[in-house]
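Chemist: here you go, sequence then predicted model.
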Amino acid sequence: MNPAPRRAPIILYLHGGPGDACIPLTMRYNAALERDFRFINLDQRGSGLSYHPFAPDEVVTINSMVEDVHQFVLKLLRAYGQDSVILIGHSWGSVLGLEMVKRYPSLIRCYIGLGQVVSMRAALRLRRQWGQQSLGPRLGSLVSRENGAADIVLMINELLSRGGAAMLFGSLGRIMTYLRSPYYNWSRLLNHAKGVAQSRARLHAELEQVDFSGQTSFEAPVYFISGKYDRHLPGSLVERFADGLKSPHRFIRFDRSGHCPQWDEPERFAATVKSLCL
């Protein structure tokens, strides 16, 4: 049970991916927030504990995912007698989060974007540049291909940059974190992998077109946390975007983090969320 009082501010956490549900990770690394907030994960449609095989005619788009979040927020507010939530979106989840702020600002007390998507095309261009400069022409060509090979190279770079401080996604360490949680067994872990695969297959093309760079204001406060070593969604893009906003905002860089500052520096993350939201 979440030890926070019933009237504590609600945090709704939107995982990345698409499809990469992460309840065991937030339980392990972000439990400190449960003393002051009602911290709630949403395993998105077809992901994690919400896994089901997508029907061929099932509508799975960014818009449908945002509306799923919207309906879930309304249910939370009714259940806890509150009028707004604190929304945290990580990576892919930051697309849904920022869309929620755009569409339903009255429901959002504030928004925190982790590894925020600003422009996927711009992020991919920076990946290519980084690959050519840091890895040389041969390995750099991997990054220039907009596919999974780039993610492997980028992950290795993050691990080496911080002496292995990053979460070893896809490794035995992450698998055991899931299996030690009360919510997962081998069968559910397999469904988790299926959820990632089907979500990416349905949403990848649309995700590549996402671009918030023309947005200059929001009707709710927005905060962005980027890891210094994030090569997936570079903080330079996020900082430039934040600097151009005319509405309340803040950009924060975590110097010992990559793409997952909430798990690379969990103590600092908890302190930052409390300072921003309480």
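Modeler: All right, it came through fine.

Chemist: for the rest of this, base every contact and every neighbour count on C-alpha atoms.
Modeler: Noted.

Chemist: toward the C-terminus, what is the element adjacent to the strand or helix carrying M100?
Modeler: Per DSSP states H and E: M100 is located in helix 92-103. Per DSSP H and E, the first helix or strand lying C-terminal to helix 92-103 is strand 108-114.

Chemist: pull out the buried positions in the helix or strand just after that following strand.
Modeler: Later in the chain than strand 108-114, the nearest helix or strand by DSSP H and E is helix 120-144. Using 16 or more other CA atoms under 10 Å as the test for burial, helix 120-144 gives 120, 122-124, 126-128, 130-132, 135, 140-144.

Chemist: and the helix holding M100, how far from the chain's centre?
Modeler: 10 Å (CA atoms, centre = their mean, to the nearest Å).

Chemist: how about that helix: buried residues?
Modeler: For helix 92-103, by 16+ other CA under 10 Å, it's W92, G93, S94, V95, L96, G97, L98, E99, M100, V101, K102.

Chemist: next: stretch 200-213.
Modeler: Residues of stretch 200-213 classed as buried by neighbour count (16+ other CA under 10 Å): R200, R202, L203, L207, S213.

Chemist: included below, for side-by-side comparison, is a second structure:
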Amino acid sequence: MARKGSWLTLAVLLLGSIQAQAQEAPGPHDRAEAVKIIAELRKIVAPEGLERTEKLRIGGIDQWVSVRSRDLRNPVLLVLHGGPGWVAMPTSWYFAHGWDEFFTVIQWDQRGAGKTYVANDPATVAPTLTVERMHADAEELVKWARKTFGKEKIFVLGHSWGSILGLTLAERHPEWLHAYIGVAQGIDARESERRGWAWTMEQARAAKNEEAIRDLDSIAPYAVGEKPLPVKDILLQRRWLNFFGGAAYRRPDASFEGAAVNLSPDYTDEEVRQVWTAQELSVERLLSAVLTADLQHVKRLKTQLILFLGRHDYNLSATVAAEWFASVKAPSKQLVWFEQSAHELMAEEPGKALLSLIRHARPIAERAGDVAPASAR
């Protein structure tokens, strides 16, 4: 009875505290309060863990990474974000929740993007924003990760534009990887653009949306020939493709994900303010070149392959990626369809993303002995 009484006393005290808080104006009242709450919720306290953001010297400039791990004995997972310039670090508090329990997760703000943009003089960096330089940066970062965390092999996950970096890296350096994980994988960019335009026009006609039909007609024939697509034409196609749900399933755009940048505990107020300016620079310098990419020549990989594709992705055609997957040879390969997603599948179905990483990627590291002992979990 004494124990029951003590529990009742504690419950009364807790209830009183909650009621007192409820009488105050509900918070958070500003970004600082919101960020503090999120940072505390995701704080890593495990003695074998690590939680840090740091500046590295890569490709002659300062570039930022974040590292999160509940146990550094777990395999390293390097995330190559999309865009160009669509940084993943500031939204990873949401979409990558729980990943650090099974992997040492590295988020990287690429050259000209996010925190890396703010850390350098844009006028100096702008001329270096080339596809070739980005490939070199990615290779340099993988070398850093392997050395820093004492890993012979790591996982690389590339999303969208990052999947072009990632698949190229997997082709050139399979000995560095446990497996390559392609998310919204890019293969034949021009064919993807053509299919995206055709699907969007089909939706516009079905909806009898005269403005969309007129805009899409104005850039036809689209993605035909060898010349790079003008950025203005790409953005016009994307405006309507997004509107009809080709980037985020049954949503008019991906602003729901972009808004999460404002709540990032990894970003300062100034970095939040600059993130979209940085993306504009990356798009201006890189997008046309990126959309000439053609990786159909990759017929065989010497590392294991995992693809995550959104069933409704027309931003970077999931059907083009699936057709390539059917023919490519690899030591093992796995395709996972996200049925309620388009292009932003990690944010659209975050639970399935985590479960798929645990089911399909982590066992590869387990077989290689690159995981924390079971007793540590």
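Modeler: Here it is on my side, so go on. In this text, all values refer to a predicted model and were calculated from it rather than measured experimentally.

Chemist: so how much does the helix holding M100 of structure 1 differ from structure 2 once superposed?
Modeler: Helix 92-103 of structure 1, aligned to structure 2 and superposed, deviates on average by 0.8 Å (mean CA distance after the TM-score superposition for structure 1).

Chemist: stretch 77-89 of structure 1 maps to which residues in structure 2?
Modeler: Stretch 77-89 of structure 1 corresponds to residues 146-158 in structure 2, going by TM-score structural alignment.

Chemist: now do the matching stretch: everything it contacts.
Modeler: 72, 75-82, 145, 163-167, 175-183, 185, 361 (CA atoms under 8 Å, 6 or more residues apart in numbering).

Chemist: one step back: can you tell me which of the buried residues of helix 120-144 of structure 1 is nearest Y184 of structure 1?
Modeler: M120 (31.9 Å; CA to CA).

Chemist: show me what that closest one lines up with in structure 2.
Modeler: So M120 of structure 1 corresponds to A189, using TM-score structural alignment.

Chemist: report the contact partners of that match.
Modeler: By CA under 8 Å, 6+ apart, A189 of structure 2 lies in contact with V290, L291, T292, A293, D294, L316.

Chemist: now it. Nearest residue, chain neighbours left out?
Modeler: Counting by CA to CA, 6 or more residues apart in numbering, L291 is the residue found nearest to A189 of structure 2 once chain neighbours are left out, at 5.0 Å.

Chemist: and the gap between the aligned partner of the one you found in structure 1 and M120 of structure 1?
Modeler: The alignment partner of L291 of structure 2 in structure 1, by TM-score structural alignment, is E208. Separation of E208 of structure 1 from M120 of structure 1 (CA to CA, to the nearest Å): 5 Å.

Chemist: just F269 of structure 1 next, same as before
Modeler: With CA to CA as the criterion, F269 of structure 1 and M120 of structure 1 are 25 Å apart.

Chemist: same deal with S213 of structure 1?
Modeler: Between S213 of structure 1 and M120 of structure 1 the computed distance is 10 Å (CA to CA).

Chemist: quick check, central residue of structure 1?
Modeler: Centrality entry for structure 1: nearest residue to the mean C-alpha point is H90, 1.2 Å, by CA atoms, centre = their mean.

Chemist: I'd assumed L98 was in contact with it.
Modeler: No: the criterion here is CA atoms under 8 Å, and H90 of structure 1 misses it with L98 at 10.6 Å.

Chemist: mind listing what the residue nearest to the centre of structure 1 touches?
Modeler: Y13, L14, H15, G16, G113, L114, G115, Q116, C260.
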